[in-house]
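A.B. asks: let's see this in three dimensions:
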Amino acid sequence: MLNHPTRLLFYITLMTGTLISVSSTSWMGAWLGLEINLLSFIPLMSNMNNQFATEAALKYFLTQALASAILLFSVITLSLNTHLTFSGFHDNIPLSTAICSTLLLKMGAAPFHFWFPGVMEGLDWFNGLILMTWQKIAPMMLISYVWTPNQFSFCIILICIITGSVGGFNQTSLRKIMAYSSINHLGWMLAAVLLGESCWLTYFGFYVFLSTSVVLLFHAYQLSHINHFFGLPIDNPVLKLALFCNLLSLGGLPPFLGFLPKWIIIQSLVAHHYTALVTLMVIFTLGALYFYLRMGYSAFMLTHAHPKWLPLTPFSPVLQAVTLFLLSLSLVGLAIGPLLIPIL
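C.D. replies: Prediction:
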């Protein structure tokens, strides 16, 4: 992770760019923070020993540069009529739509997701986790300033959920499956933005927690494809249970903690009379749960071959303790969830 001293500098500037965008009071400052964040993440993605990582970094740079150019053009056009603040442009539908589209492109939401699965495929698990979680904070915070309940926002929410569900059906790469899962969760987060800042931050927090727990196990055993589950070198059945329970929790299966944020969003959307929207969201999210079950069911419920020459992956006691702690939270978290809803 920190095998080179300059990587620590890039991690610091990566976080600084996001904080500048989040705390900025003008669009120009937000654009500046996004650029600092972009230029810090590119060296972290690049790896001279892996041509796929270099290709992913190039794809990411070209896509983000296009989005930044369109965002800067929209901001300059906005400044001709109003000041460079986050207010005063809701009546200008073309400009607000352009700004929303560029921010959706930056975080890989459908239908602007053409780059996201390909970039995820070329990254290691740690950089992929950053791309799925931290890189979405600044665009989500900025889009919350311009996101209003209209036909455009409803269409984007449904397209994200449908794309995230259907896109992962025929995938065998775990990185692409996690990418389409992220697109599906983005649809729920964009719906939560319509309800307020606390709702989408709550959902995002649960998503980061569950994604981190899953990626931690993927990285520990160097899993890249679905067929790796059949020869999973886990002697401890509790750790195998942890992996598949966390996968089902990320899919939002009701007995697990991952259903709690969806429960909060469903209840809030119904309270705001978005009944048709939430019905379609729940129906299409079942597709995402299917490919989580496809990953876990066959490897966990059926017998599989385990070659005796397969070396065991070292699993440190600390990482094992963290994994079991995450499993316990995923299993019993929903039981204490109703106590937290009044606080939220």
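
A.B. asks: hey, let's count contacts and neighbours off CA atoms from now on
C.D. replies: Fine.

A.B. asks: name the helix or strand for the nearest residue to residue 67 once chain neighbours are set aside, please.
C.D. replies: Distances taken as C-alpha to C-alpha, 6 or more residues apart in numbering place residue 102 nearest to residue 67, at 5.1 Å, with adjacent residues excluded. Assigned by DSSP states H and E, residue 102 belongs to helix 93-107.

A.B. asks: following the chain past that helix, name the next helix or strand.
C.D. replies: helix 116-121.

A.B. asks: against which helices or strands is that following helix packed?
C.D. replies: Under the contact criterion of 3 or more C-alpha pairs under 8 Å, 6 or more residues apart in numbering; DSSP states H and E, helix 116-121 touches helix 51-79, helix 174-193.

A.B. asks: sequence B follows; please return its structure for comparison with A:
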Amino acid sequence: MNSNKMFFLFILFFSTLISISSNSWFGCWIGLEINLLSFIPLISHSTNLFSTEASLKYFLTQSIASINFIFSILMKMTLMKNFEMNNFISIMINSSLLMKMGSVPFHFWFPNISEGLSWFNNFLLMTWQKITPMILLSYYLNKNFIIIIMTLNTIIGAIGGLNQSSLRKLMTFSSINNLGWMLASILISENLWMFYLIMYSFLISIMCFFFQLLNMFFINQLFISNINYSIKMFLLINFLSLGGLPPFIGFFPKWILINFLLSMDFFIITFIFIMTSLIILFFYIRIIYSSFLFNYINLKWMKIFLKNKNLIFINFLSFLSITGMILSTLIFL
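C.D. replies: Predicted structure coming up:
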């Protein structure tokens, strides 16, 4: 981590605070712009052509969303008294914020850009970069529009990941699916959304840390890697937790959200959410199969040695994934 990166990371975190603590839409827009201009230097490397392309694509899409956002704000200010336009303006503002966070139907940039980023930058894109648009969205929700969007998010996030061989694209489509759950949670309460985001960030950080440690980017790398058994167990536990399988901690926020959705009589939407989670679990299990059940080519030169402190850290996180659910059920009793 050099001083430049640390500086831009600080500005990135600071810009989010500017947006969410601003008392005007214009202040929110300025925060979003600072966020964009601090994230681009983090993702662009002059040596890597993919990251340069990704940073350019990211800049273009975010600029279009920002232009749309400020145009909608100006329309809102000038046409405040016209109630018929209010619905249209709220959809416009919501759409520009959905584009910012890579939601359906503006999600096409998201998998393409993630392919050119490192695992750490992917982690930032999938977690921190969603905070500002989500909170701004909660200020001016168009409920019916968001209900349609969150259902589409879960469906497309599940279907899009089925034919992917790139781990980064798989995690991106998984993120789109989880975005649907987050939009549902923000309809209910901001505290529930915050809880879901923290849990999701925890789980996705473990996966990104793991893939960064082993330098893995594609499913076929799991076939040839001579991984030791404790790491295979870790991979199994954390993927099932991220998919939301009941004994693990990843199920806990989904469980709470399902309860709330059922109490609000969203039966069909809850059914769609659960069914798409099963599809997500299917392609997670496909990754686990690759590392678990196949006979390996034991190449003498292909050995992965992890430092002891990293291995202990990984085992501790896996332990949290398993025991977290038991602790969370005790809270309900």
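
A.B. asks: TM-score of the superposition?
C.D. replies: For these two chains in superposition, a TM-score of 0.96 is obtained (TM-score structural alignment, normalised by the length of structure 2); 333 aligned residues with a C-alpha RMSD of 1.8 Å.

A.B. asks: how many neighbouring residues does the counterpart of the residue nearest to residue 67 of structure 1 in structure 2 have?
C.D. replies: In structure 2, residue 102 of structure 1 lines up with residue 96, judged by TM-score structural alignment. Number of residues near residue 96 of structure 2 (other C-alpha atoms under 10 Å) recorded here: 24.

A.B. asks: for residue 96 of structure 2, list the residues it contacts.
C.D. replies: 65, 66, 68, 69 (C-alpha atoms under 8 Å, 6 or more residues apart in numbering).

A.B. asks: of the residues you listed, which ones are shared with structure 1?
C.D. replies: Contacts from these that recur in structure 1, judged by both residues aligned by TM-score structural alignment, their matches' C-alpha atoms under 8 Å, are 65, 66, 68, 69.

A.B. asks: please report how far the last one lies from residue 225 of structure 2.
C.D. replies: I take that to be residue 69 of structure 2. Between residue 69 of structure 2 and residue 225 of structure 2 the distance is 46 Å, computed by C-alpha to C-alpha, to the nearest Å.

A.B. asks: between the two, which one's more packed in?
C.D. replies: For residue 69 of structure 2 versus residue 225, neighbours defined as other C-alpha under 10 Å are more numerous around residue 69 (25 against 18).

A.B. asks: got a list of what the one in structure 1 that sits across from the more buried one in the alignment touches?
C.D. replies: Under the alignment (TM-score structural alignment), residue 69 of structure 2 pairs with residue 71 of structure 1. Residue 71 of structure 1 sits next to 31, 98, 99, 102, 103 when contact means C-alpha under 8 Å, 6+ apart.

A.B. asks: if you skip the residues just before and after it, what's nearest to the second one?
C.D. replies: Once flanking residues are discounted, residue 98 of structure 1 sits nearest to residue 74: 6.8 Å by C-alpha to C-alpha, 6+ apart.

A.B. asks: distance of the one you found from residue 301 of structure 1?
C.D. replies: Residue 74 of structure 1 is 53 Å from residue 301 of structure 1, by C-alpha to C-alpha.

A.B. asks: same question for residue 143 of structure 1.
C.D. replies: Taking C-alpha to C-alpha, one finds residue 143 of structure 1 at 42 Å from residue 301 of structure 1.
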